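> predicted structure and sequence below. I'll ask about it afterward.
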Amino acid sequence: MPAVNPGKLAGMSRILIALGALLILVGLGWHWVRRLPLFKLPGDIVIDRPGFQFFFPITTMLLISLVISILAWIFRR
């Protein structure tokens, strides 16, 4: 059985703790996040017909991608 590198375990534990903290924050803030006008922005495509509903949130996904990219850039510095 190969030896486990303690440095890798420490990095993995930090990632898991950060993800857990993020999930807790999202869970606590879900009440207010639901009220945001996300997924109802101009540019989000909604086709609603009898027996068929198609939803493609282009603008919302671009906005979320921008926020995640900015956060990644900040934390990388």
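The structure has been received and is ready for your questions.
> please count neighbours and contacts with C-alpha atoms only from this point.
Will do.
> tell me what the longest helix along the chain is packed against?
Ranked by number of residues, the top helix in the chain under DSSP state H is helix 6-33. Counting contacts by 3 or more CA pairs under 8 Å, 6 or more residues apart in numbering; DSSP states H and E, helix 6-33 packs against no other helix or strand.
> another one to put next to it:
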Amino acid sequence: MFDQFGRLLITFGILFLVMGGVVTLISKLGNIGKLPGDIFIQRGNVTFFFPLTTSIIISIILSLILTFIIRR
């Protein structure tokens, strides 16, 4: 039982490490969240931001990555 739990913790640790690296790389690009199609409305003290295009692109990329991982 503890053997499986240990493997699960290692797997999640590696997953978090990879996700942290991806987030760091994306933040250095600078254009993520400022693509055409992202909704940004600012009226007085109220700001609304919804990264529609960014969300779609990230979804497609993650779907492709997970498809390749699952097929192995």
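It's in. Note that this is a predicted model, so its numbers are computed, not measured.
> any idea how far the longest helix of structure 1 is from the chain center?
Counting by CA atoms, centre = their mean, to the nearest Å, helix 6-33 of structure 1 is centred 12 Å from the centre of its parent chain.
> likewise stretch 50-70 of structure 2?
Taking mean C-alpha positions (CA atoms, centre = their mean), stretch 50-70 of structure 2 and its chain are 8 Å apart.
> would you check the span in structure 1 matched by that stretch?
Taken onto structure 1 by TM-score structural alignment, stretch 50-70 of structure 2 occupies residues 56-76 there.
> show the contacting residues for Asp3 of structure 2.
Shown in contact with Asp3 of structure 2 (CA atoms under 8 Å, 6 or more residues apart in numbering): no residues.
> picking up where we left off before, contacts for the match of stretch 50-70 of structure 2?
Leu38, Phe39, Lys40, Leu41, Pro42, Gly43, Asp44, Ile45, Val46.
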